[in-house]
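Visitor: missing the sequence, but the structure's below:
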């Protein structure tokens, strides 16, 4: 593929990075450089924020009619549908995720646009009954201002849309900084935003490295930060946001447990467990990286898992028949292999995988789907987020023990429960410390359902109607329709 040089999208214009500074976009499949992304300077980040502020205030985007915002959101959704093949292909080119998964995720972006277009037209406050005579009190929701969105490399457009759709629908302006490993898909989405007719400055994209994101977070013109990424970085962002008392939404790491009881169809549960960890090569915050299995079915379940895992088709993620692609970037690839070594050193039993496939070139970032058995929940491999295709099998004896093990982590993003017992399913789900719990399924999300974590898995929620509250402030308005104030020192008089 011929390299293409991209530009920054700032204030509705495509601008060259200062000094022509760019960085390589490298394919995780073969190590080739396929695009050159622009590296925004501090001055260009400042420009993006200032123009976003201007679009929000002077350009009156925040006061645009809800029907106008909804109209533009629907136009964007339609353009996404028209360009879904290319948007999906570019994301796979960037991070090695399966085209069979990414295509569906990309098509769903349009549904997010349509859903939040509807919410833009139905966002309302309340009329509050007061225990005071002749007073009308009502609330309205107003946008927070300029939103900084910092997105990861594992699902670049999906996790951007989780922020973008409600932020724009509510009337905010945005400056987006995508991961340096997956910047091109976001720049291509910006092309569609431009075609849809959003006012200049409402949506801006600045690309670069960690320093780019840091400069955006530090900018005094930002009113809210929406971040998806590691817990370590999320804590730093929260600290900086706290010092300025600005809002944050943080969707961070996980070490989610998939609990398999002894009353299930083991074949079906195995399919669910494998989908929860290997479908995206383990590179999802909600990955079910710990499989807690009842001791009475542990050996049989482990055997089924290994047999199914060793039949997984690994290869070119652009091919529909492929079932697992690559790790997205070299640093993450090295991290995954390091954790596999750590698991061995800790005494976990390698049941399958654990290395680069024999067919893979040195430049490629393929890692075999890996399962470790007889893992103790105190091991690092069970407590720390690997973010790769590595599954830990942990046996348990009782329901209480399963819940205790599942909750024994600093994370609290998601969990799965596999049982035919309806009472047990509800009981266990109610006691799991996780923002999302799936029963007899796994790794399902939808624009209408809230998603987010507790403990060190984050703050706030994305998706669902309540997300509009994350991007708005409540203004309380009082109207006196009775007698004028007679005593200025006694407002009740």
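Guide: Now that the structure is in, tell me what you want to look at. Remember, it's a predicted structure, so these values are computed and weren't measured experimentally.

Visitor: Only C-alpha atoms from now on, for both contacts and neighbour counts.
Guide: Fine.

Visitor: so who does the closest residue in space to residue 319 that isn't next to it in sequence touch?
Guide: Residue nearest to residue 319 in three dimensions, not counting chain neighbours: residue 99, with 6.9 Å by Cα to Cα, 6 or more residues apart in numbering. The contact partners of residue 99, by Cα atoms under 8 Å, 6 or more residues apart in numbering, come to 88-89, 92, 317-320.

Visitor: Now for those residues, which sits with the most neighbours around it?
Guide: residue 92 (30 neighbours; other Cα atoms under 10 Å).

Visitor: Which of the three states applies to it?
Guide: Secondary structure for residue 92, judged by DSSP: H, G, I helix; E, B strand; the rest coil, is helix.

Visitor: what about residue 235, helix or strand, and which?
Guide: Element membership for residue 235 (DSSP states H and E) is helix 231-244.

Visitor: Quick one: list the elements packing against whichever helix or strand comes after that helix.
Guide: Counting by DSSP H and E, the next helix or strand C-terminal to helix 231-244 is strand 247-251. On a contact count with 3 or more Cα pairs under 8 Å, 6 or more residues apart in numbering; DSSP states H and E, strand 247-251 meets strand 224-228, helix 231-244, strand 458-459.

Visitor: here's the one I want to compare it with:
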């Protein structure tokens, strides 16, 4: 049993304003695995005040980029040294299968290294010579920190989401209040201990587990200069409205309903192996999951059969078991939500190929879902339009490639997607036509040097690499 009865505010551990501790339940069997303090508005006030003082009066924004880079490298090394502990703790809290949380640890290093490379190559201050030969002045362009950042992240991949925001924010010289989900109180308190050990100046960062109401209090706080949010599109719309009222900077990484376009010449065995990960990573609780499978009518039943065999072969069970591929949903309400969507699919007339709303036998005490596949799906159905956030896939037929692109783009979302073909150049041409922020060809991984983010209702702004770093700076021009 892990007990965290303190909050990490401004770089130090202190008593919370409330006395109650939240029980953290295992998604596997709903037993209590820990208890943790939760932040209230009074704690937010303390964290924001510490961040404000550290930015306005402290040394952090005035340190050199090289000094900030060195501290982030130290944080990266500290995290790498405890990678196994981090993976196990996130699996225990979230229900994420241990294969997934372990596999994600090297990705955290690559993500941070891409930001570090960008910071090393960044033109933090540049002198621009005038384009007009007759001009008698020159311009000095500076890239400076924005100020106090409210970083708000979801529960499904907490370390990745947290570091995608705090690393570029800190590299740019900002101070940060990181609001994390109650479900991740234990793992995010571990992150707080790593930040403490990194040696950041007092006040630079706080880590606050808190509920939605406290989160709204944070993003509305008058001393917050920018909101960086990852989460649902519904919550993102609310945050955007609050930011608009106060003219705060805002970046939003939101939901998705991504399409995987299988072209007629694709190797179906390769496609199936790739979709095992692209569509079902993290139990399907991933905004980038390719859950709309677009198949040519000429090969439609072959695709359906292959995916049916895949889903029925996946071990479902204890997330700490190395043989498990699909673990439980994070909470009972999320489990119920996914089951309701499966019922909606049946009501809409889709063909239930495998799975269904029943809980897998022997796993009734946990938040489990039977991996489910629907065929004969029309893109207008709710199960094809709305983000389910669970191991539920739909297969949609298309007539030709123009039809496939049309269907792929007929979504309010545009976060991720994929194209499968024996002809890589052909697949690349189709990928160029898709209105989405990231497209993978033949199962290629998402890199961290290029920008990541969404079109449409999938968000505003980008993360990762040099473009992600620019989300945390202001431009200043000085004319001399």
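Guide: Sure, I can see it. Everything quoted here is computed from the prediction, not taken from an experiment.

Visitor: And the TM-score between these chains?
Guide: Here the TM-score for the pair of chains, by TM-score structural alignment, normalised by the length of the second structure, is 0.96; 477 aligned residues with a Cα RMSD of 1.4 Å.

Visitor: can you list the helices and strands packed on strand 247-251 of the first structure in JSON lines and add distance to residue 407 of the first structure and mean neighbour count?
Guide: What follows is these, written out as JSON lines (distance: least, Cα to Cα, whole Å; neighbours: other Cα atoms under 10 Å):
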{"stretch": "strand 224-228", "distance to residue 407 of the first structure": "22", "mean neighbour count": "25"}
{"stretch": "helix 231-244", "distance to residue 407 of the first structure": "17", "mean neighbour count": "16"}
{"stretch": "strand 458-459", "distance to residue 407 of the first structure": "16", "mean neighbour count": "24"}
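
Visitor: and the ones you listed as a markdown table, adding distance to residue 138 of the first structure?
Guide: Output for those, formatted as a markdown table (distance: least, Cα to Cα, whole Å):
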| stretch | distance to residue 138 of the first structure |
| --- | --- |
| strand 224-228 | 25 |
| helix 231-244 | 29 |
| strand 458-459 | 28 |
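
Visitor: still on that earlier bit, ok, and what's touching the helix holding residue 235 of the first structure?
Guide: By Cα under 8 Å, 6+ apart, helix 231-244 of the first structure touches 217-218, 225, 227-228, 247-248, 250, 252-253, 456-458.

Visitor: and it, how far from the second structure on average?
Guide: If you overlay the two and look at helix 231-244 of the first structure, the average distance to its match in the second structure is 0.6 Å (mean Cα distance after the TM-score superposition for the first structure).

Visitor: circling back: now, which of the contacts of residue 99 of the first structure lie within helices?
Guide: Secondary structure from DSSP state H places 88-89, 92 of the contacts of residue 99 of the first structure in helices.

Visitor: which one of these sits closest to residue 39 of the first structure?
Guide: residue 92 (21.7 Å; Cα to Cα).

Visitor: The closest one contacts residue 317, doesn't it?
Guide: Yes: between residue 92 of the first structure and residue 317 there is a contact at 6.8 Å, judged by Cα atoms under 8 Å.

Visitor: what's the overlap in contacts for the two?
Guide: 98-99.

Visitor: what's the matching range in the second structure for stretch 72-85 of the first structure?
Guide: Counting by TM-score structural alignment, stretch 72-85 of the first structure pairs with residues 71-84 of the second structure.

Visitor: residues in contact with that stretch?
Guide: 102, 105, 109, 112, 116, 167, 170-171, 191, 194-195, 198-200.

Visitor: try it again with 10 Å
Guide: By Cα atoms under 10 Å, 6 or more residues apart in numbering, the surrounding residues in contact with stretch 71-84 of the second structure are 66-70, 85-86, 89, 98, 101-102, 104-106, 108-110, 112-113, 115-116, 159, 163, 166-168, 170-171, 190-191, 193-200.

Visitor: Give the buried residues for it.
Guide: Across stretch 71-84 of the second structure, burial judged by 16 or more other Cα atoms under 10 Å covers 71-76, 78-80, 83.

Visitor: Now intersect the residues you listed with the helices, please.
Guide: Those of the buried residues of stretch 71-84 of the second structure lying in helices (DSSP H): 71-76, 78-80, 83.

Visitor: Mind putting those residues into a markdown table with distance to residue 40 of the second structure?
Guide: Shown next, in a markdown table, are those (distance: Cα to Cα, whole Å):
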| residue | distance to residue 40 of the second structure |
| --- | --- |
| 71 | 30 |
| 72 | 29 |
| 73 | 32 |
| 74 | 31 |
| 75 | 27 |
| 76 | 30 |
| 78 | 29 |
| 79 | 28 |
| 80 | 31 |
| 83 | 30 |
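
Visitor: any idea which of those is closest to residue 333 of the second structure?
Guide: residue 83 (29.5 Å).

Visitor: residue contacts, the counterpart of residue 309 of the second structure in the first structure?
Guide: Using TM-score structural alignment, the partner of residue 309 of the second structure in the first structure is residue 307. By Cα under 10 Å, 6+ apart, the contact set of residue 307 of the first structure is 301, 352.

Visitor: Surely residue 307 of the first structure forms part of a strand?
Guide: No: Residue 307 of the first structure is assigned helix when assessed by three-state DSSP, not a strand.

Visitor: any idea which helix or strand carries the spatially most central residue of the second structure?
Guide: In the second structure, the residue lying closest to the centroid (Cα atoms, centre = their mean) is residue 161, at 4.8 Å. Assigned by DSSP H and E, residue 161 of the second structure belongs to helix 158-171.

Visitor: Alright, I will stop here.
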